[in-house]
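In: Quick one, fold the following:
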Amino acid sequence: MARAPLPIGTWGAISTWVVQTDAKGKPIKHKSQARFRDHDGHLRPVSAYGKTKTAAERALLTKLQDRAKTNQSGELTAMHKINHLLDLWEKRFEGLIADGTRSRTSLDTYRRVLKNHVRPALGELRIGEATTPRLDTVLTKIKDRAGAPTAKTCRAVISGAMKLAVRYGAISVNPVREVDTIEAKTKNPPRALTAEEVTLLRKSLAADDRAVQADLPDLVTFMLGTGVRIGEALATVWSDVDLEAGTVEIGCCRRS
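Out: Have a look, this model is predicted:
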């Protein structure tokens, strides 16, 4: 059975050997080498040297890690952490705000879900580890914990970041594309209060000293009688009321 290929941006076993000794035969130079699978899929040897075996291996690991962080665009690879990708996405969004194509309010909302949900769940993973099943599981947990609207916002943020990763060549397909659509539960339709509920509400307000001091009984009675919204009710002044005709001008109907 053929051995599975190394994942892109990773390396195989490290080999180290002595390449130079002093006059007494004591090793004074070591070479460490490993095969690295580059982002074009080809395996290439990477080497480093050191006075000791440990120094040579440490130097090689540094070279391998640096190589994994660099792709053709020089900015992003599948081996980068998602936190790094999200930093780039935020920076790009800042640019869109400066261009006037996005709003600061949207970024504030996105940063909230990034801090509270997306980064804790995905930030330490590599970009290449953000598979569709994994993202689907994460978004389902966010929906269960914080609700469908928050999960939808998280989905939008993750999708935007992964789209950026595709543009930079770190991945070839946006894994969010096949994630299940997040559906919110159907809200109960609004209903009018029953006659019994209206009576109970008015009696309860009339019996509450704090409610009476705040004129809530009058306000609620006015809203029940007219059907206006709270903002419209609070904006009504005496000049809007015609007691003889039994009418009141509301909102946009008011004369200037």
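In: Only C-alpha atoms from now on, for both contacts and neighbour counts.
Out: Will do.
In: Buried residues in stretch 170-180, which are they?
Out: Judged by neighbour count (16 or more other CA atoms under 10 Å), stretch 170-180 contains these buried residues: Ala170, Ile171, Asn174, Pro175, Val176, Val179.
In: How is the first one assigned, secondary-structure-wise?
Out: Looking back up the chat, that one is Ala170. coil (DSSP: H, G, I helix; E, B strand; the rest coil).
In: One more: the fifth one?
Out: The three-state label given to Val176 by three-state DSSP is helix.
In: so how far is Arg134 from it?
Out: Separation of Val176 from Arg134 (CA to CA, to the nearest Å): 10 Å.
In: One more sequence to fold, the one below, so I can look at both together:
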Amino acid sequence: MSRPPLPIGTWGQISTWVTKTDDKGKPITYKSQAKFRDHDGHVRLVSAYGKNKTTAERALLKKLQDRAKTNQTGELTAMHKISHLIDLWEKRFEGLVADGKRSPTSLDTYRRVIKNYIRPALGEIRIGEANTPRLDTVISQIKCTAGAPTAKTCRAVISGAMKLAVRYGAISVNPVREVDAIETQAKNPPRSLTAEEVILLRQHLAADERAVQADLPDLVTFMLGTGVRIGESLAALWSEVDLDAGTVEITSTIVRVKGEGLLRKRTKSRAGQRLLHLPEWAAAVLRARNAAGIRLDDPIFTDTIGGFRDPTNVRRSLRTALSPVGSTARRDLGLSLRALRRQAHLTRKQVAETLNWPQTRIELIETGRIKVDHQQIAALVTTYSIRLENHHPLLAQLHDATQPADSDKLAWIRSHALRKATATALDEAGHTARQIADQLGQAKVSITQDIYLARRAANPAAAEALQRAFEEPDLP
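Out: This is a model prediction of the structure:
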């Protein structure tokens, strides 16, 4: 019976012998050799040399192991660099975007983390070297420097790339699978605007000249009356509005794609394409705008030249309009802190590493977009070799920046809070979660329930139901 062949990617017995001696006959070079079965099925001899038997055999084993990795079938091998793997993964994702299966904004997000975090940390490492401990260390470092959300995005990209490497045969197991899940603090429960806050919000925007110039009052009214996303509201055309029936058809959304500008594209899912009935107060806003003169192929909410508006710019305008009075003082404080950092010849990244803060926190402080306290600023300026107690102008700015303002109660509101307000109002009116999800354009009811519906008070009828179900019988 013939001997079975070597499995592909394996080798047979290693033989070692002396190939060279010195003048005294002492061995100075050894050769180790073994038969290796390549990926094409052919058996070839592989050799290595060393000064002694042990080093020759070790050198041969290393060559055999590397050959086993590099002779996997497919476009990738374990010896390719991760940078090459990322390029392939990007091309595949671009194809999914072109097919309409993925959002171009997701591609922009992934490209950003690839450029800023993944390539610098892993680009020169070979695929076969990317084991679980190494990837776990890299992702943990990203979490410390950039925060948990960025680390989660990086983990998703690396996992997708390694999954592609498995499919191409470069590796056999996705090493990201065993990397610890990134734990973050529990999200705040969904918060919805109360009826009083809605009134205050609309009054505040109507009285704010900058908000009126940014066309925010009507836009916010439309979003409250429909529950649509900000990109969907900016993509809505007059041709999709039926003022007689009081309806608007939502079919598209506006996104900004790097290198292409603003694009109007179909909603992410079929659930996003829906016909919505307008409450009378929202329909009245559209009638007033319609009476001013429109073209059917124009957006309902246009920019200054009649084109589509950028959702990011609109969000920024809303944040500015709802910033508390103290935000001006916070911005002034942020500018002073930025100047002090630059005088110290430090980057935001260096400061964040020193304080073990996410780098985004430094940016938010310097742009005046978060509230600060004495302890936080004292720790920050210490890295600039400054004692806060001795810097009286900075202390004065900090005092002004920490003062409360009446408009603080609106400062938390973002565009998504309007959707939550619409969802919660429908919930309190007795609509089912499925009906609310359809209104919001969401395929999964669980997302609507977990993220968009504010928790109501405990159900008082529960006690009555339990009383009837388990009422204590008369005991003998």
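In: Show me what the longest strand along the first structure is packed against.
Out: Ordering each strand of the first structure by length in residues (DSSP state E) puts strand 27-37 first. Contacts defined by 3 or more CA pairs under 8 Å, 6 or more residues apart in numbering; DSSP states H and E place strand 27-37 of the first structure against strand 15-21, strand 43-50, helix 53-68.
In: Name the residues of it that are buried.
Out: Buried positions in strand 27-37 of the first structure, judged by neighbour count with 16+ other CA under 10 Å: Pro27, Lys29, His30, Lys31, Ser32, Gln33, Ala34, Arg35, Phe36, Arg37.
In: need the contact list for the closest residue to the third one other than its chain neighbours.
Out: This means His30 of the first structure. Leaving aside its chain neighbours, His30 of the first structure sits nearest to Val18 (4.5 Å; criterion: CA to CA, 6 or more residues apart in numbering). Neighbour list for Val18 of the first structure: Pro27, Ile28, Lys29, His30, Lys31 [criterion: CA atoms under 8 Å, 6 or more residues apart in numbering].
In: Among the helices and strands packed on strand 27-37 of the first structure, which comes closest to Gly123 of the first structure?
Out: The minimum distance between Gly123 of the first structure and these falls on helix 53-68, with 17.9 Å, by CA to CA.
In: quick one, helices of the first structure?
Out: 53-68, 82-99, 104-113, 119-122, 132-146, 148-167, 195-206, 209-213, 216-226, 230-235 (DSSP state H).
In: Any chance of TSV for the ones you listed, columns distance to Cys253 of the first structure and mean neighbour count?
Out: Shown next, in TSV, are the helices of the first structure (distance: least, CA to CA, whole Å; neighbours: other CA atoms under 10 Å):
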stretch	distance to Cys253 of the first structure	mean neighbour count
helix 53-68	66	18
helix 82-99	37	16
helix 104-113	32	14
helix 119-122	49	16
helix 132-146	41	17
helix 148-167	35	20
helix 195-206	28	13
helix 209-213	30	11
helix 216-226	14	15
helix 230-235	11	12
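In: Let's have these in a markdown table, adding distance to Glu183 of the first structure.
Out: Shown next, in a markdown table, are those (distance: least, CA to CA, whole Å):
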| stretch | distance to Glu183 of the first structure |
| --- | --- |
| helix 53-68 | 38 |
| helix 82-99 | 25 |
| helix 104-113 | 18 |
| helix 119-122 | 21 |
| helix 132-146 | 9 |
| helix 148-167 | 7 |
| helix 195-206 | 33 |
| helix 209-213 | 40 |
| helix 216-226 | 34 |
| helix 230-235 | 30 |
